[in-house]
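Undergrad: predicted structure and sequence below. I'll ask about it afterward.
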Amino acid sequence: MINPKDILVLTTSATDGLKIKKYLKPVSSHIVAGTNLFSDFLGGLTDVFGGRSNSYQKQLSSLYNEAIEKIKQSAHEIGANCVIGLSIDMDEISGKGKSMFMLTAVGTAVIIEKDNPSNLSTTQDKLENVGVERINNLRQRKDIIEKTKNKDLTYYNDEIWNFITLNQVDEVFPYILKNYANEIESFQSSFDLNHIFNKSFLSYLDSLEENKKIALIYNSIETETSNRIAVYLSKIIKELNLLDFEKNMNLLKNSDFKKQKIGLKIATYDKPFYSKNDIESLNQTKSFITTNFLERGSFSTKKQLLSSKEKEVWNCECGNNSNEIGEYCGSCNNDIFGFKEIEMKPTEIVKYIEQKIELINEYIE
């Protein structure tokens, strides 16, 4: 299925060389920005030449790009692969002495035939001419990548975060994890969306192409030696609705039980939308969990105090023996399946998946 980033967006109502198979419905996106977003720039601009400001223009371009990305996501959610007749307007909303800008993008979501993909140009196409702005952009990109690798840019300021987000600089992803490792490991169980690093990192990841960010995050969870960082990345999967059944199955099959636990948790997360194929994948996930997440401890018996009778107990993999049946280990606080009391158990996850399948079936023919 096409990714949101690959959806074609046209300002015209006609699609030259492309055949529209089906008109779906109008789609829209709205971006609201406070006037301080612009006044902060205007208060201390040093790059105004000929009545123009590069900083101001870049901020406007960022808002327009964000509106287009959101309308792509809206079209993607209803199965479209193209948006035609795109129109973007900016209005000022005022009240009680305050004002804000609202950017509205409107278009029609359609499905086009993709028999002739050569009609669609990509960013990898060679150009006959290239502008100086694109050259400078590429120079800055390479400079940021190189400095990040060498730890010359251990922490990013707002300008760098904005650049790698707008330009989808996926090459710096593993180095961000390394440079910010201490900060990430210090985060508690909850995911604080107001934390400055979380906000910047989420925006950066969300700007990447769908397949790219899924590959980066899941592969990093598999190879990450710090369990706290791996768990943190799994929370990003939840926030961005990046459930991928194939990638998550690799985690469920991992030889490291901690990775398997992360895979179990991810199995309860969501995709932006579901299809018939996803029902099959959900059933496969459910079947795998039911079959493979069995007791990790062993059963045995021991004699009761002051009695010749024996009672059944279980021996924990941590080495603590003679635990009461149904109780948690007195040493590691795990149950016989290897889970702590606060953790979601495989049986609970299976029930959750079953409920999700039922809900999806109510909508899908």
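TA: On my side now, so go ahead.
Undergrad: okay, CA-based contacts and neighbour counts for the rest of this
TA: Will do.
Undergrad: list the buried ones in the longest helix seen in the chain?
TA: If you go by DSSP state H, the chain has its longest helix at helix 54-77. Within helix 54-77, the residues that qualify as buried by neighbour count (16 or more other C-alpha atoms under 10 Å) are 55-56, 63-64, 66-76.
Undergrad: helices of the stretch 1-150 of the chain, residue ranges please.
TA: Listed in chain order, the helices of the stretch 1-150 of the chain (DSSP state H, counting those that start in this stretch) span 36-43, 54-77, 132-149.
Undergrad: list of residues touching the shortest one?
TA: By that I understand helix 36-43. By C-alpha atoms under 8 Å, 6 or more residues apart in numbering, the surrounding residues in contact with helix 36-43 are 55-56, 59.
Undergrad: wait, Ser62 sits on Thr165?
TA: No. With contact defined as C-alpha atoms under 8 Å, Ser62 does not count as touching Thr165 (9.9 Å).
Undergrad: residues near Ser275, how many?
TA: 12 (other C-alpha atoms under 10 Å).
Undergrad: setting aside sequence neighbours, what's the nearest residue to it?
TA: Leaving out its chain neighbours, the residue that sits closest to Ser275 by C-alpha to C-alpha, 6 or more residues apart in numbering is Ile364, at 7.3 Å.
Undergrad: can you tell me how far the closest residue to Ala105 other than its chain neighbours sits from Gly107?
TA: Spatial nearest neighbour of Ala105, excluding adjacent residues (C-alpha to C-alpha, 6+ apart): Ile88 at 4.4 Å. To Gly107, Ile88 is 9 Å away according to C-alpha to C-alpha, to the nearest Å.
Undergrad: most centrally placed residue in the chain?
TA: When C-alpha atoms, centre = their mean is applied to the chain, the residue found nearest the centroid is Leu240 (3.5 Å).
Undergrad: so the residue nearest to it when sequence neighbours are not counted is in which element?
TA: Leaving out its chain neighbours, the residue that sits closest to Leu240 by C-alpha to C-alpha, 6+ apart is Asp206, at 7.1 Å. Taking DSSP states H and E as the criterion, Asp206 maps to helix 196-207.
Undergrad: show me what that helix is packed up against.
TA: When contacts are defined as 3 or more C-alpha pairs under 8 Å, 6 or more residues apart in numbering; DSSP states H and E, helix 196-207 sits against helix 158-166.
Undergrad: who's in contact with the helix or strand that the helix it packs on is followed by?
TA: Heading C-terminal from helix 158-166, the first helix or strand you meet, by DSSP H and E, is helix 173-179. Contacts with helix 173-179, where a contact means C-alpha under 8 Å, 6+ apart, come from 148-149, 151, 154-155, 216, 220.
Undergrad: buried residues in helix 173-179?
TA: In helix 173-179, residues buried by neighbour count (16+ other C-alpha under 10 Å) are 173, 175-177, 179.
Undergrad: one more to weigh against that first structure:
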Amino acid sequence: MANPKDILVITTSSAEGLKIKKHLKPVSAHIVAGTNLFSDFLGGLTDVFGGRSSSYQKQLSSLYNEAIERIKHNTHEIGGNCVIGLSIDMDEISGKGKSMFMLTAIGTAVIIESDEKSNSQSNTNEKFENVGVERINNLRQRKNIIKRAENRELDYDDETWSFITSNQVQEIFTFLLKRFSHTIESFQSMPDSYNIFNKNFISYIDSLEENKKTSLLYDTIEIETNQQVALYLSKVIKELNLFDYEKNMSLLKNTDFKKQKIGIRISTYDKSFYNKKDIENLNQTKVFIHSTFKERGEVTTKKQLLSSKEKDVWNCECGNKSNEIGQYCGTCNNDIFGFKQTEMKPNEIVKYIEQKIELINEYIK
């Protein structure tokens, strides 16, 4: 099964038509949330009607959904395609005048016989015989947010971030980047603003379906003209362990050297788990980097001062000539391969990948 989102999760130990081939092991997910997560509910109680609070219910639903997604991911990591006997409990942890909620989900990961005919995954285009008012209101709010984002009128407050994250509103991805490009560029001079945005953006991306968030990040890097934004998206890939061989090879083969450099950086990032195919892909990545990233400067010679002897020097592609071999260009600060001192070099990347392959081989049969 290629996608954790497709893993079946049930609360019973069996179901009609469910054929279990193998029981793997118990899987669990734990989420700890501060009570400030429910600050709107606790502070005002403005949406309480008939003894219920819609905001409190939405926050609880968000926590439950996150727990289920995590347990799906953990099951996928060990090769399962179904979770049986799911149970979810919530407890309050308190001490020194502070309290937190801990939500625990536990079940048993199993492998079931796949049935290609029975794919009951729902999607946004699914039609129903009846539809609840909550679904209608949710769609209305979604469309309103997308329209306001397009018109640059959207206020990205806590409520907006919560909605676009819990409802996977991927349509505003490009508008988000445009709105916060200055924040990304000013991460050193505006660390507080950057940290708030980064936290919200990471959660937003992580809420999307696996294939969608991977495509959004890599495809945007390919076309993004703002180098700082492109580099930031590569950091998101690292944070969420979203290394993708095919997508990254596309970056490595890009005609723009800046895109290639992002690709070589991503080559050191991790996936959530590895298998034999990944070892093959890593080897191919290593070979490609070794054969592609050659010297970009021209090695030549020049006469030494007060001597008839000549010594090797290199001319940088920026136009600066006669740089010492092994030194960085005095004009652009790049080495002969086009990399700055703070950047990992191709030979270092190759060694890193070789080490990763060795580590993976210790576990893979």
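TA: Cool, got the structure. Please read all numbers here as calculations on a predicted model, not as lab measurements.
Undergrad: now what about the TM-score between them?
TA: After superposition, the two chains reach a TM-score (TM-score structural alignment, normalised by the length of structure 1) of 0.95; 364 aligned residues with a C-alpha RMSD of 1.9 Å.
Undergrad: one step back: what does the residue nearest to Leu240 of structure 1 align to in structure 2?
TA: Structural alignment (TM-score structural alignment) places Asp206 of structure 1 against Asp206 in structure 2.
Undergrad: so that match touches Leu240, yeah?
TA: Yes. Counting by C-alpha under 8 Å, Asp206 of structure 2 touches Leu240, with 7.1 Å between them.
Undergrad: nearest to Phe245 of structure 1, out of the helices of the stretch 1-150 of structure 1?
TA: Closest approach to Phe245 of structure 1 among the helices of the stretch 1-150 of structure 1 (C-alpha to C-alpha): helix 54-77, 18.1 Å.
Undergrad: now that closest one on structure 2. Mean distance?
TA: Compared with structure 2 after fitting, helix 54-77 of structure 1 deviates on average by 1.3 Å (mean C-alpha distance after the TM-score superposition for structure 1).
Undergrad: can you tell me which residues contact Gln168 of structure 2?
TA: Applying C-alpha under 8 Å, 6+ apart, the residues near Gln168 of structure 2 are 204, 207-208.
Undergrad: buried sites along stretch 78-94 of structure 2?
TA: Those would be 80-84, 86, 88, 90, for stretch 78-94 of structure 2 by 16+ other C-alpha under 10 Å.
Undergrad: closest to Lys311 of structure 2 among those residues?
TA: Gly80 (62.2 Å).
Undergrad: and the closest one, what's its match in structure 1?
TA: With TM-score structural alignment as the criterion, Gly80 of structure 2 pairs with Ala80.
Undergrad: any chance of a markdown table for the contacts of helix 173-179 of structure 1, columns neighbour count, distance to Glu295 of structure 1 and secondary structure?
TA: Shown next, in a markdown table, are those (neighbours: other C-alpha atoms under 10 Å; distance: C-alpha to C-alpha, whole Å; DSSP: H, G, I helix; E, B strand; the rest coil):
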| residue | neighbour count | distance to Glu295 of structure 1 | secondary structure |
| --- | --- | --- | --- |
| Thr148 | 22 | 45 | helix |
| Lys149 | 18 | 44 | helix |
| Lys151 | 14 | 45 | coil |
| Thr154 | 14 | 44 | coil |
| Tyr155 | 13 | 44 | coil |
| Leu216 | 16 | 32 | helix |
| Ser220 | 18 | 28 | helix |
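Undergrad: distance of the residue lying closest to Thr214 of structure 2 once chain neighbours are set aside from Ser267 of structure 2?
TA: Counting by C-alpha to C-alpha, 6+ apart, Thr214 of structure 2 lies nearest to Leu242, which is 6.6 Å off, once chain neighbours are set aside. From Leu242 of structure 2 across to Ser267 of structure 2, the span is 11 Å (C-alpha to C-alpha).
Undergrad: Asn254 of structure 2 falls within a helix, correct?
TA: No. Read with DSSP: H, G, I helix; E, B strand; the rest coil, Asn254 of structure 2 is coil and lies in no helix.
Undergrad: the nearest residue to it once chain neighbours are set aside: neighbouring residues, count only.
TA: Nearest non-adjacent residue to Asn254 of structure 2, counting by C-alpha to C-alpha, 6+ apart: Gln260, 5.9 Å away. Close neighbours of Gln260 of structure 2, defined as other C-alpha under 10 Å, add up to 21.
Undergrad: let's verify the aligned partner of Gln260 of structure 2 in structure 1: helix, strand, or coil?
TA: Aligned counterpart of Gln260 of structure 2 in structure 1: Gln260 (TM-score structural alignment). Here Gln260 of structure 1 is recorded as helix under three-state DSSP.
Undergrad: hang on, Gln260 of structure 1 packs against Asn254?
TA: Yes. Using C-alpha under 8 Å, Gln260 of structure 1 is in contact with Asn254, at 6.0 Å.
Undergrad: ok, whatever residue of structure 1 lines up with Asp47 of structure 2 - contacts?
TA: Under the alignment (TM-score structural alignment), Asp47 of structure 2 pairs with Asp47 in structure 1. For Asp47 of structure 1, the contact set (C-alpha under 8 Å, 6+ apart) comprises 53-55.
Undergrad: with Asn74 of structure 2 instead?
TA: 27-28.
Undergrad: any idea what Glu295 of structure 1 aligns with in structure 2?
TA: Using TM-score structural alignment, Glu295 of structure 1 lines up with Glu295 in structure 2.
Undergrad: skipping adjacent residues, who's closest to its match in space?
TA: Phe337 (4.5 Å).
Undergrad: on the three-state scheme, that neighbour is what?
TA: Applying three-state DSSP: Phe337 of structure 2 is coil.
Undergrad: show the contacting residues for it.
TA: Counting by C-alpha under 8 Å, 6+ apart, Phe337 of structure 2 has contacts 293-297.
Undergrad: preserved in structure 1, out of those?
TA: By both residues aligned by TM-score structural alignment, their matches' C-alpha atoms under 8 Å, the contacts of Phe337 of structure 2 still in contact after alignment to structure 1 are 293-297.
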